[in-house]
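Peer 1: no FASTA, just this:
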């Protein structure tokens, strides 16, 4: 019975919060320039340092639920005019670590195209209280995806998806930094189709004004931000129980605040500015979840430092 209750929690606000965090967050923590992963990305041959304008984005987020510190997210991204590479780690903290401890590692790489990011490969591995879960996605020569998932739920339980359902989708990790790496003048007016290896959903952004954010904690961004409302729209791979749960407790649109950070890289082809998610609010029947950008390093320049509030 206790385990069944835990699984219900997983499918309830915890599951929703995790899905939304993946879709919002992933811009990076202080790992990229100094980490082995970051060095490996630069030395892998995927990025031509002599001819390409390389931008390194490194952000950290802290997530709170009901006033308690529950998650930390660290992600590193390297972007050139032609390619991108992203790695992230999401870990439980505080009371969540005691009750539902877990860690999720993700990585994605793809191409930058005039239409936006195009996924080539994506991998996600979770280990913790709910067991072990993994997803691997690879784009094939004909533009479709090869997918393996353990356990085989979602589309793998219901049958394969038609090709047109997956067309134009990106993975959750790429989606989480979509506003930063996608060249658009209207980051709060777009629709992002996402395939997580099990399910397809859309993130529909709409503008909701501008705001001067005040820091809600010691390590949080303060300054001007665009406010977006984002609606999570199920497309395929969702269970009947999920739709029943949504009928009883519909997922409210969540709120994302984006701040514009100027790029320090003046090479040809490098973006002038990045629209970085600095705050996220998720509202549910049970509690509210808030994520804060606590550290930002862009091209080696610290824009928000730990234990300090700063403006870009």
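Peer 2: Thanks, I have the structure now. All of these numbers come straight from a predicted model, not from anything done at the bench. Residues are numbered from 1 along each chain as shown.

Peer 1: contacts and neighbour counts: CA atoms only from here.
Peer 2: Will do.

Peer 1: Where do the strands of the stretch 51-200 of the chain begin and end?
Peer 2: Per DSSP state E, counting those that start in this stretch, the stretch 51-200 of the chain carries strands over the ranges 55-65, 68-79, 83-92, 102-113, 116-128, 131-139, 145-150, 191-195, 200-213.

Peer 1: Determine which of those strands approaches residue 4 most closely.
Peer 2: Ranking these by proximity to residue 4 (CA to CA) places strand 131-139 first, at 14.0 Å.

Peer 1: about what we covered before: output the strands of the stretch 51-200 of the chain in TSV, with mean neighbour count appended to each entry.
Peer 2: Shown next, in TSV, are the strands of the stretch 51-200 of the chain (neighbours: other CA atoms under 10 Å):
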stretch	mean neighbour count
strand 55-65	25
strand 68-79	23
strand 83-92	23
strand 102-113	20
strand 116-128	20
strand 131-139	17
strand 145-150	16
strand 191-195	20
strand 200-213	17
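
Peer 1: here comes the other one, which I'd like you to weigh against the first:
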């Protein structure tokens, strides 16, 4: 089920993974690592598709100085696995600079229905993708638009793009964090995510989320570049829709903004991901709270 993989990408891309890379405006005041105030951030996201609760996506990010390691785990099922079951893990590692994340490694492994399995591993060097390994290997579809070497320069993986690109010193809902274009490569597809400000809101505690506080809503435009088939209905839907959005919230003790809610139309209905809990260890700044 391709939609389950998209749910992980929405979270790991802001698109069901979704920023999913980012180019940031220069911020001289953040010359040091803007994320170093936290040593660990753990978050849980509830993922729904077409009215069905698929399960949770659990994410842990650990910072050691300028280095970061991220690991996500998801177990999705419909009717307790009778209709559908999917399990996957994803990971990313690299370093954080004042200009944004510099990934070194990205990996995705999943099992679908206990039958189809896949492992993807991608490495980076000198600001570009240097190697992609996919097991089992399949020959590219001749209808795919090929990915060129030049298109793999200056990109980020979905995990780094989704969670390490939005920064602001304003903890009260800064719409400027929506002003960015994110060049993403997920091991197969090269695409841009163009974020623009939509509106600022105040989130109230609900039955599915314990967060209360400011959030900014970004409109997300999906622009495919390579690694896809132009007649793919899912790609056409993502390209033509203006309904993809991500809600970003400030993380207590840091300059980070991370996804609170992601909305993405898919061929089978809307996909959503909402943070149900988030915890920060080692933070030294006391404002901006989830």
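Peer 2: Thanks, I have it. Bear in mind the structure is a predicted one, so any value in this text is a computation, not a measurement.

Peer 1: re the thing from before, could you dump the strands of the stretch 51-200 of the first structure into CSV and include distance to residue 257 of the first structure?
Peer 2: As requested, those are exported to CSV (distance: least, CA to CA, whole Å):
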stretch, distance to residue 257 of the first structure
strand 55-65, 13
strand 68-79, 17
strand 83-92, 20
strand 102-113, 23
strand 116-128, 21
strand 131-139, 29
strand 145-150, 32
strand 191-195, 16
strand 200-213, 8
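
Peer 1: between these, which one is nearest to residue 8 of the first structure?
Peer 2: strand 131-139 (15.0 Å).

Peer 1: mean shift between the closest one and the second structure?
Peer 2: Strand 131-139 of the first structure differs from its equivalent in the second structure by a mean of 1.1 Å after superposition (mean CA distance after the TM-score superposition for the first structure).

Peer 1: do you know which of the strands of the stretch 51-200 of the first structure lies nearest residue 170 of the first structure?
Peer 2: With CA to CA as the yardstick, what comes closest out of the strands of the stretch 51-200 of the first structure is strand 191-195 (4.9 Å).

Peer 1: Just tell me the aligned range of that closest one in the second structure.
Peer 2: With TM-score structural alignment applied, strand 191-195 of the first structure matches the range 181-185 in the second structure.

Peer 1: Once aligned, what mean separation remains between the matching stretch and the first structure?
Peer 2: Mean deviation for stretch 181-185 of the second structure: 0.9 Å (mean CA distance after the TM-score superposition for the first structure).

Peer 1: What is the burial count for residue 78 of the second structure?
Peer 2: Using other CA atoms under 10 Å, residue 78 of the second structure is surrounded by 15 other residues.

Peer 1: what about the closest residue to it other than its chain neighbours, distance to residue 77 of the second structure?
Peer 2: Distance criterion CA to CA, 6 or more residues apart in numbering; nearest residue to residue 78 of the second structure, sequence neighbours excluded, is residue 84 at 5.1 Å. Noted for residue 84 of the second structure: a distance of 5 Å to residue 77 of the second structure, by CA to CA, to the nearest Å.

Peer 1: Looking at these two, which is more packed in?
Peer 2: Per other CA under 10 Å, whichever of residue 84 of the second structure and residue 77 has more neighbours is residue 77, with 21 against 15.

Peer 1: Helices along the first structure, start to end?
Peer 2: Using DSSP state H, the helices assigned to the first structure run over residues 2-11, 13-24, 36-43, 94-100, 155-158, 163-166, 172-176, 178-181, 240-248.

Peer 1: Excluding covalently adjacent residues, which one is nearest to the equivalent of residue 89 of the first structure over in the second structure?
Peer 2: Alignment of residue 89 of the first structure against the second structure is given by TM-score structural alignment, with residue 73 as its counterpart. Closest residue to residue 73 of the second structure apart from its sequence neighbours, by CA to CA, 6+ apart: residue 89 at 4.5 Å.

Peer 1: For residue 235 of the first structure, see how far away the aligned partner of that neighbour in the first structure is.
Peer 2: Alignment note (TM-score structural alignment): residue 89 of the second structure maps to residue 105 of the first structure. Per CA to CA, residue 105 of the first structure is found 25 Å from residue 235 of the first structure.

Peer 1: Surely the match of residue 89 of the second structure is in contact with residue 89?
Peer 2: Yes: Residue 105 of the first structure lies in contact with residue 89 (CA atoms under 8 Å); the separation is 4.6 Å.

Peer 1: just to revisit the earlier point, what's the most buried one of the helices of the first structure?
Peer 2: Comparing the helices of the first structure by mean neighbour count (mean count of other CA atoms under 10 Å), helix 172-176 ranks first with a mean of 27.

Peer 1: how much does that one stray from the second structure?
Peer 2: Averaged out, helix 172-176 of the first structure is 1.4 Å away (mean CA distance after the TM-score superposition for the first structure).

Peer 1: Now find how far off-centre that helix is within its chain.
Peer 2: For helix 172-176 of the first structure, the separation from the chain centroid amounts to 4 Å (computed by CA atoms, centre = their mean, to the nearest Å).

Peer 1: for stretch 7-21 of the second structure, same thing?
Peer 2: With CA atoms, centre = their mean, you get 3 Å for stretch 7-21 of the second structure.

Peer 1: what residues are up against the residue nearest to residue 176 of the second structure when sequence neighbours are not counted?
Peer 2: Nearest in space to residue 176 of the second structure, with sequence neighbours left out and distances taken as CA to CA, 6+ apart, is residue 197 at 7.2 Å. Listed by CA atoms under 8 Å, 6 or more residues apart in numbering, the contact partners of residue 197 of the second structure are 175-176, 178-179, 216-219.

Peer 1: now those residues: which count as buried?
Peer 2: 175-176, 178-179, 216-219 (16 or more other CA atoms under 10 Å).
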